[in-house]
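S.K.: Sequence first, predicted model second:
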Amino acid sequence: MKLQGIAEQVYSLADSNDPLAPLVKEALDVIDQSLSDLGQDHVSISFNGGKDCTVLLHLLAGALEKRRSSSNITSSIPAIYIAVPSPFPVLEQFIEETKQQYNLDLFCVRPPESDTVESVVTPEVQKSGKDYVSHLPHPKAVGKSKGGEGMRQALEIYKKRFPHIRGILIGTRRSDPHGSKVTHRCMTDPDWPQFERINPIIDWSYGDVWTFLRQLHVPYCSLYDYGFVLIIGFR
């Protein structure tokens, strides 16, 4: 689907009588206000191929397209992918396909190779064109916990590489660890790299996420169809 179609799709849903409409409208309002406050070029999205950030990306694409004067893609969407050790190959394939579909300018931060499992084959990432890959310093690994030291290091790398980015859209929900303590917009902790955390779907339930994906026929990672609830990779 072209981005113009995505915009028409999500805003039509927001203006409808569908049970999802209030949540979609709220999320779009949070996204749009953040883009206005921080500047469209200063906001990126955290994307790891999971269902929640897939919903968020679809909403962001619609919000950005509505701001554009034509249906042609004029700029890419800044994004960061913080990889876990030994991610599933099918997950990385989905991320690559999504990158192409939504025109993501995706920066990838990977853990040290010694932290991965050799028996699990992961796709080789090209280091040319718009593909950015950075590796974390060796002793500390990323992916052990959602808010761990690896995450902090990844954001430090991202801040140094893209100092103009001021806010990051995140698919956090209330049921996530620490989700009950955050609001739609809040800063990272003082001892972390300073970004505004933007959480447009914080009030969505698990069921809301799947209803949105299936009702709007949004492509999602096929691992969910095999019974996976969380997609993180092997250790």
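M.R.: Now that the structure is in, tell me what you want to look at. Residues are numbered from 1 along each chain as shown.
S.K.: Only C-alpha atoms from now on, for both contacts and neighbour counts.
M.R.: Noted.
S.K.: measure stretch 79-95 end to end?
M.R.: In stretch 79-95, first residue to last residue: 11 Å (C-alpha to C-alpha, to the nearest Å).
S.K.: buried set for that stretch?
M.R.: Within stretch 79-95, the residues that count as buried by 16 or more other C-alpha atoms under 10 Å are 79-88, 91-92, 94-95.
S.K.: out of the residues you listed, which are inside helices?
M.R.: Among the buried residues of stretch 79-95, the members falling in helices (DSSP state H) are 91-92, 94-95.
S.K.: which other helices and strands contact the host helix or strand of residue 36?
M.R.: Under the criterion DSSP states H and E, the helix or strand holding residue 36 is helix 21-38. The contact analysis (3 or more C-alpha pairs under 8 Å, 6 or more residues apart in numbering; DSSP states H and E) places helix 21-38 against helix 3-14, helix 51-67, strand 196-198.
S.K.: Dump these to JSON lines, plus distance to residue 182.
M.R.: Shown next, in JSON lines, are the helices and strands packed on helix 21-38 (distance: least, C-alpha to C-alpha, whole Å):
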{"stretch": "helix 3-14", "distance to residue 182": "24"}
{"stretch": "helix 51-67", "distance to residue 182": "16"}
{"stretch": "strand 196-198", "distance to residue 182": "9"}
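S.K.: closest to residue 152 out of these?
M.R.: Taking C-alpha to C-alpha, strand 196-198 is the member of these nearest to residue 152, at 13.3 Å.
S.K.: what comes into contact with the closest one?
M.R.: Residues outside strand 196-198 that contact it (C-alpha atoms under 8 Å, 6 or more residues apart in numbering): 30-31, 34, 166-170, 184-188.
S.K.: need the next SSE after it, C-terminal direction.
M.R.: Counting by DSSP H and E, the next helix or strand C-terminal to strand 196-198 is helix 206-215.
S.K.: Please state the offset of that next one from the chain centre?
M.R.: Computed by C-alpha atoms, centre = their mean, to the nearest Å, the chain-centroid distance of helix 206-215 equals 16 Å.
S.K.: try this one side by side with the last:
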Amino acid sequence: MIYDSLARPDGPRINGVAKPSDSPPKRKLPEICYELRGKIDAFLREDITGDDVLRNVQTQVGVSMGVIEEALRRYGPDHLSLSYNGGKDCLVLLILILACLPSWNAPSVSPGQSDPVSDNSPISPPSSESAELSRPLQSIYIVSAHPFAEVEEFVENTAQEYHLDLKRYALPMRPALEAYLQDCPAVKAIFLGTRRTDPHGEFLTHFDPTDAGWPQFMRIHPVIDWHYVEIWAFIRHLKIPFCELYNRGFTSLGGVTDTRPNPALAVSGDCSKFRPAYELRDDDEERLGRDNK
């Protein structure tokens, strides 16, 4: 069952700023990919002194992009998908995947030439758009039983902005994955935004097949070793728009019935006022606003 009826309240908002009704036409996917690759390449070349978090993020980005590029080599875009729900972790993963597509699309180098990916030199847009790079990224959205309208709206907006071929399933996780693989039998591996501190994330590696009894595919975890503060440092340093619930003290997004603002971000103990999610520092406090911790 594909769930396609997203909430569409008037005046959609991202990061608390209303999106203009006369927004410009959607940019083409290659333009977005090369722009993101340029931003990340520039970030990796930054000489960051006095900021241990951003230096760690630079290292994490390099590792994650290596995992993504390895997945592209193993499976190719036709057999890859992304699990996307608009949350901060899969948002970072989405940006990194899109930034890796230009290197996948780049022409191979001749012996003796430098590799434009490994030597971190900028990748220039091609003179003509490639069909490979223009193809939307396959993705699956497993909808919460009681979704936030803000999350639904953000998922819809970003799916359009980043050209996701997004299929929505209002089902529990296992039957949702079964239905997705039945609808998209070419998918052999799925990128997940799971991190080490998430439930069941402690022993995962970058590539893990699904467990027995589950739909069979390769789970790919490029951001598994990122810390909470590193996720937010990346998003804010690169000025990536994010779901507005994070500005209201939500630090882990579930459904309306099991998620609330994080009490660790309450202002002066007032549980009606909360600081934004990116001010939380401790990984262990990330899911204090979730019933299913």
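M.R.: Perfect, thanks for sending it. Predicted model, so just to flag it, every value in this text is computed and none were measured.
S.K.: List the TM-score for the superposed pair.
M.R.: The TM-score (TM-score structural alignment, normalised by the length of structure 1) is 0.80; 197 aligned residues with a C-alpha RMSD of 1.6 Å.
S.K.: picking up where we left off before, would you convert the helices and strands packed on helix 21-38 of structure 1 into CSV that also reports distance to residue 210 of structure 1 and mean neighbour count?
M.R.: Output for the helices and strands packed on helix 21-38 of structure 1, formatted as CSV (distance: least, C-alpha to C-alpha, whole Å; neighbours: other C-alpha atoms under 10 Å):
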stretch, distance to residue 210 of structure 1, mean neighbour count
helix 3-14, 15, 18
helix 51-67, 8, 22
strand 196-198, 21, 22
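S.K.: so residue 165 of structure 1 makes contact with residue 45?
M.R.: No. Using C-alpha atoms under 8 Å, residue 165 of structure 1 is not in contact with residue 45; the gap is 10.2 Å.
S.K.: if I pick residue 90 of structure 1, what's in contact with it?
M.R.: With contact taken as C-alpha under 8 Å, 6+ apart, residue 90 of structure 1 is in contact with 221-223.
S.K.: Out of the residues you listed, which is nearest to residue 3 of structure 1?
M.R.: Nearest to residue 3 of structure 1 among the contacts of residue 90 of structure 1: residue 221, at 19.7 Å, using C-alpha to C-alpha.
S.K.: What residues does the closest one make contact with?
M.R.: By C-alpha under 8 Å, 6+ apart, the residues touching residue 221 of structure 1 are 49-51, 90-91, 94.
S.K.: Which residue in structure 2 aligns with it?
M.R.: Alignment note: residue 221 of structure 1 maps to residue 243 in structure 2; criterion TM-score structural alignment.
S.K.: Ok, residue 101 of structure 1 next?
M.R.: Matched across to structure 2, residue 101 of structure 1 falls on residue 161, judged by TM-score structural alignment.
S.K.: Count the residues that sit near that match.
M.R.: 15 (other C-alpha atoms under 10 Å).
S.K.: and what of residue 96 of structure 1?
M.R.: Using other C-alpha under 10 Å: residue 96 of structure 1 sits among 16 other residues.
S.K.: What distance do you get for it to residue 210 of structure 1?
M.R.: From residue 96 of structure 1 to residue 210 of structure 1 the distance is 22 Å (C-alpha to C-alpha).
S.K.: How about residue 161 of structure 1?
M.R.: From residue 161 of structure 1 across to residue 210 of structure 1, the span is 34 Å (C-alpha to C-alpha).
S.K.: Could you check which of these two is surrounded by more residues?
M.R.: residue 210 (16 against 12).
S.K.: Show me what that one aligns to in structure 2.
M.R.: Using TM-score structural alignment, residue 210 of structure 1 lines up with residue 232 in structure 2.
S.K.: Kindly report the same for residue 67 of structure 1.
M.R.: Residue pairing (TM-score structural alignment): residue 67 of structure 1 is matched to residue 104 of structure 2.
S.K.: For residue 247 of structure 2, see how far away its match is.
M.R.: From residue 104 of structure 2 to residue 247 of structure 2 the distance is 35 Å (C-alpha to C-alpha).
S.K.: Look up the closest residue to the residue most central in space within structure 1, ignoring the ones flanking it.
M.R.: The structure's structure 1 has its C-alpha centroid closest to residue 47; by C-alpha atoms, centre = their mean the separation is 2.5 Å. Leaving aside its chain neighbours, residue 47 of structure 1 sits nearest to residue 81 (5.3 Å; criterion: C-alpha to C-alpha, 6 or more residues apart in numbering).
S.K.: quick one, what contacts that neighbour?
M.R.: Going by C-alpha under 8 Å, 6+ apart, residue 81 of structure 1 touches 46-48, 106-109.
S.K.: Structure 2: which residue goes with that one?
M.R.: Applying TM-score structural alignment, one finds that residue 81 of structure 1 aligns to residue 141 in structure 2.
S.K.: Which position in structure 1 pairs with residue 210 of structure 2?
M.R.: The alignment partner of residue 210 of structure 2 in structure 1, by TM-score structural alignment, is residue 188.
S.K.: Kindly provide the distance from its match to residue 208 of structure 1.
M.R.: Counting by C-alpha to C-alpha, the gap from residue 188 of structure 1 to residue 208 of structure 1 is 26 Å.
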